[in-house]
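# the following block contains a protein sequence and its predicted model.
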Amino acid sequence: MGHLADLLVNAGHNVTVFIPEMDNIEETGTKLAQKIIKMKGLFNVVEQITNFDAFNEEISSYSARRSEDEGMVIYCESILKKKEELEILKNSNFDLAFSNMIDYCLQGIIKYLGIEKQIWISTGPLPEGPLWFLGIPLPLSISPLLQQTTMLGPRMNMMERATNIWQFALSCYSVIQTLRKENELFRSYISPDFPSLDKVLAEVDLAFVYNDEFLDPALPTLPKVISIGGLGIKPANYSINNLGIKLVKAIESSKKGTIIFSMGSITDTKFFNKEKWQNILKAFSYFEEYSFIVKISAGDKFTQEYTKNMPNIHLFEWFPQSDLLGM
């Protein structure tokens, strides 16, 4: 989203970035936006979402989904309670709004702000909920969902297809429950006549998807769905000078090679199961002839303390991945 904001600024637009904080993260993602408005003191939905064992295979993806959805409903309410802050945005008379597909609440807020045009953004493949609202059919016999059946691929046997249909039914139920609760919130905090969110979502003008259509599962699509994978990525200009002294020393300290281990920027390593995370780090330490560059979350004191006597493990809260992999 930050890259997109910067591209719009470079194109001559006046851009305001509104961040209703899910977590106490200081980064905004943008370097050029003319104005950044943060709404603080909201429900910490990130802690709600990550408050389970990420390595526990017995956890139902549906249970995790419901926990996330319940957290987003509470998060939505905490935003709507700050109506005075929303009024500041409403008086700005924006022409266009971008919002993430992570939840449906923001589309309702955009409607309340009186912004006539809005673009929905997905940072990965389109989930089944947005597909439904965008009017895109989902052939369940060949298209696995983004839940437990996501790894099946397009060639499913009868049992796998039945599982896929069951997962779709669970997903629909979850979406309906979330919409029902969030509709109640808008009619309580905004107006008893506030339109149903499913109607608001159906009016979205465009959907931008950060993906590569040649890598995603085959799906029907519409002209309003536009793939923007790679948008904002700068031309390759790999240089060891971009790595920093600490990172270069970590690479040069290895005898046989360097291994990068990252669970992605959105994953908070502070919430990992301590025992299983220790086992992974301990396994890394046995390969003494290799350097392990491990990405951790800011403030992860546990990992820092546990690996202080493991010289081949080097911890970073961030590293220039393109430069590192391009060397």
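Cool, the structure landed. Keep in mind the model is a prediction, meaning the values are calculated, not measured.
# when you work out contacts or count neighbours from here on, use the C-alpha atoms and nothing else.
Fine.
# I'd like the distance between the nearest residue to Phe43 once chain neighbours are set aside and Tyr189.
Leaving aside its chain neighbours, Phe43 sits nearest to Tyr75 (5.1 Å; criterion: CA to CA, 6 or more residues apart in numbering). Note on Tyr75: its distance to Tyr189, by CA to CA, to the nearest Å, is 14 Å.
# okay, those two: which has more neighbours?
More neighbours surround Tyr75 than the other of Tyr75 and Tyr189, with 20 against 14 (other CA atoms under 10 Å).
# that one touches Val46, doesn't it?
No: applying CA atoms under 8 Å, one finds Tyr75 not in contact with Val46, separated by 9.9 Å.
# so what sits against both of those two?
Residues touching both Tyr75 and Val46 (CA atoms under 8 Å, 6 or more residues apart in numbering): Met22.
# what about Asn273, neighbour count?
Asn273 has 14 neighbouring residues, counting by other CA under 10 Å.
# dropping in the other structure now:
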Amino acid sequence: MKFMANLANQLAENGHQVTYFQPFVIEAYKDHKLLKHESIEVLNYWHDEEGRKHMPPANDLHDAWYSGKYQSAIKAVTEMPEFLFSAWEHMCRKIFQDAELLVNLKERNFDVVIAETFDFCGLCAFWSVFCLKLIRDLFSDLADYIESKSIISVFTGSRLLAITTPLGEPSWLHYLPAPSSGSFGPGSSLLDRLNDLYHKYVFGNGYSVVFDWQYYQVARLTGGKVRHWKKILHDVTFHFSNSNPYLDFSVPTIPKVIPIGGFDMDETLDTALPKEYEFILNKRPVTVFVSFGSMVKSRFMPNHYKEAMARMFAENVKNITFLWKYEDLEDQFLINHLPENVILKDWFPQRALLADKRVKLFITHGGLGSTMELAYAAKPAIMIPLIAEQPDNGKMLERHGSVEVYSKYDIPNWKKLNKVLQKMLNNESYQKSADRLANVLKNQPIKGREHMIKHAEMAAKFGKLPELTPNVQDMGVIEFYNLDILFLFLSVILGFLYLLWRYVSNCAGFKSKLE
């Protein structure tokens, strides 16, 4: 939501008429104040009473602290499709059955629709979308159904394996390691390469299943008047990837995939801290900021996790102040265990804290937003991935030498966590690596914001650009893998061997007759 809102804000700041259509699948987010530009037209769309019964509960990810299902390729196929589809199904159906809404959106005659690919109902119709005359984060099916002149697909993570092939990107195998692979590139082990192969095809297939289900749902609702999601992706004008080539793994791609990662890392942003933080940050020699994001709440930590964190904090009571973003300030169990060097708040000015030199380290879940912020702020970090793409983000940043990735299953081992903390605070190499990475990002020739604005404007001006769609996308399996050429070579070789066999047999027979 924050990523798409930032897209809308920056397009509006550049003088474009932006409509932000936001169906609230989870109404807990209804009071967000992410849209800053007053010219943005906001179209809110709500569940009906039946739909509210299907909304995911606020604590739906409470088990992410200790469960492996959110990072399992098998679970991605066996459980994730049903979980995601059930969360989105009712809202998608409501949108496509709302004739007045569909006519309203179609009559606006948007120049371009920007639709997120995580939920394909919008690309079909266009949910979570914003439009340039421009729109926000509708789904791909909706954008296609209202016959938008131009569609820009977006994935707010750095990558989604299920969409790479439909977009026309070459295989990332060997370029992008699986999060659980210990080694990659030259010298990677047989088991790690097998794991990469397994992750690519099994994990990627999980999202394909969800998107297929959404397509079949929309096809039923529209009488078949919508294209398959792979066809829609094939024809998008551009695809915005929340990736930065100087930060991310280097993978093969195509010109229509535009890396805009870091477009919202505004270097001119005022990062001045409120006065109350001056005393806090000067109280001890070192300050460490702890935040696990907003998707998986810290308050849902098992008690023995909380107790272990408190023990680690207490071990550093003289020298380190810990600032912990924690949602339940009345959690008596935690309060009873916390030492005096810990400050709990349900919100901290994260970007301003990361920009302050007195904050020496960031303990984070490794969400992509936090990953971008700590990279641009030159802040070393301990990354404790919990769900989704967070293990990928950890591995991505770890290779730059500025972070250590720590398993969530080892949080109860407070001595081990404290050892990693001390290692990072006492080794200057982490800060030097973080400084170098931040310097590279700040000096990249073309910034993510410029990439995003110019390509959105080009899509609005020219519509679809078939010139950017690889011809290989329309090739069949036989053509793509040259199976006919292989068959021809095998036929020639087998034919030659057969003739050779006949010749040798005839020679042997002739010799026998002579004898």
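Alright, I've got the coordinates. In this text, all values refer to a predicted model and were calculated from it rather than measured experimentally.
# which SS class is the residue nearest to Phe43 of structure 1?
Here Tyr75 of structure 1 takes the helix state, with states given by DSSP: H, G, I helix; E, B strand; the rest coil.
# ok, the nearest residue to His62 of structure 2 once chain neighbours are set aside - contacts?
Leaving out its chain neighbours, the residue that sits closest to His62 of structure 2 by CA to CA, 6+ apart is Phe300, at 5.4 Å. Phe300 of structure 2 makes contacts with 59, 62-63, 65, as judged by CA under 8 Å, 6+ apart.
# count the neighbours of the equivalent of Ile190 of structure 1 over in structure 2 for me.
Superposed on structure 2 with TM-score structural alignment, Ile190 of structure 1 falls opposite Thr222. The burial count assigned to Thr222 of structure 2 is 13, neighbours taken as other CA under 10 Å.
# what's the neighbour count on the residue lying closest to Thr222 of structure 2 once chain neighbours are set aside?
Of all residues not flanking Thr222 of structure 2 in the chain, Phe96 sits nearest, at 7.4 Å (CA to CA, 6+ apart). Phe96 of structure 2 has 22 neighbours, counted by other CA under 10 Å.
# over to Gly264 of structure 1?
Look at Gly264 of structure 1: counted by other CA under 10 Å, it has 11 neighbours.
# same deal with Phe487 of structure 2?
Number of residues near Phe487 of structure 2 (other CA under 10 Å) recorded here: 11.
# what strand or helix carries it?
Counting by DSSP states H and E, the element that carries Phe487 of structure 2 is helix 483-514.
# again with Glu57 of structure 1
Assigned by DSSP H and E, Glu57 of structure 1 belongs to no helix or strand.
# what do we get in structure 2 for Ala283 of structure 1?
In structure 2, the residue paired with Ala283 of structure 1 according to TM-score structural alignment is Met312.
# residue contacts, the spatially closest residue to that match that is not a sequence neighbour?
The shortest distance from Met312 of structure 2 to any non-neighbouring residue, by CA to CA, 6+ apart, is to Trp414 (5.4 Å). Applying CA under 8 Å, 6+ apart, we find Trp414 of structure 2 in contact with 308-309, 311-312.
# still on that earlier bit, I figured the match of Ala283 of structure 1 was touching Lys416, is that so?
No: Met312 of structure 2 is beyond contact range of Lys416, at 9.2 Å (criterion: CA under 8 Å).
# which one's more surrounded, those two?
The neighbour count for Met312 of structure 2 versus Lys416, taken as other CA under 10 Å, is higher for Met312 (23 against 13).
# re the thing from before, could you dump the contacts of Trp414 of structure 2 into TSV and include distance to Asp331 of structure 2 and secondary structure?
TSV is the format used below for the contacts of Trp414 of structure 2 (distance: CA to CA, whole Å; DSSP: H, G, I helix; E, B strand; the rest coil):
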residue	distance to Asp331 of structure 2	secondary structure
Ala308	15	helix
Met309	14	helix
Arg311	17	helix
Met312	18	helix
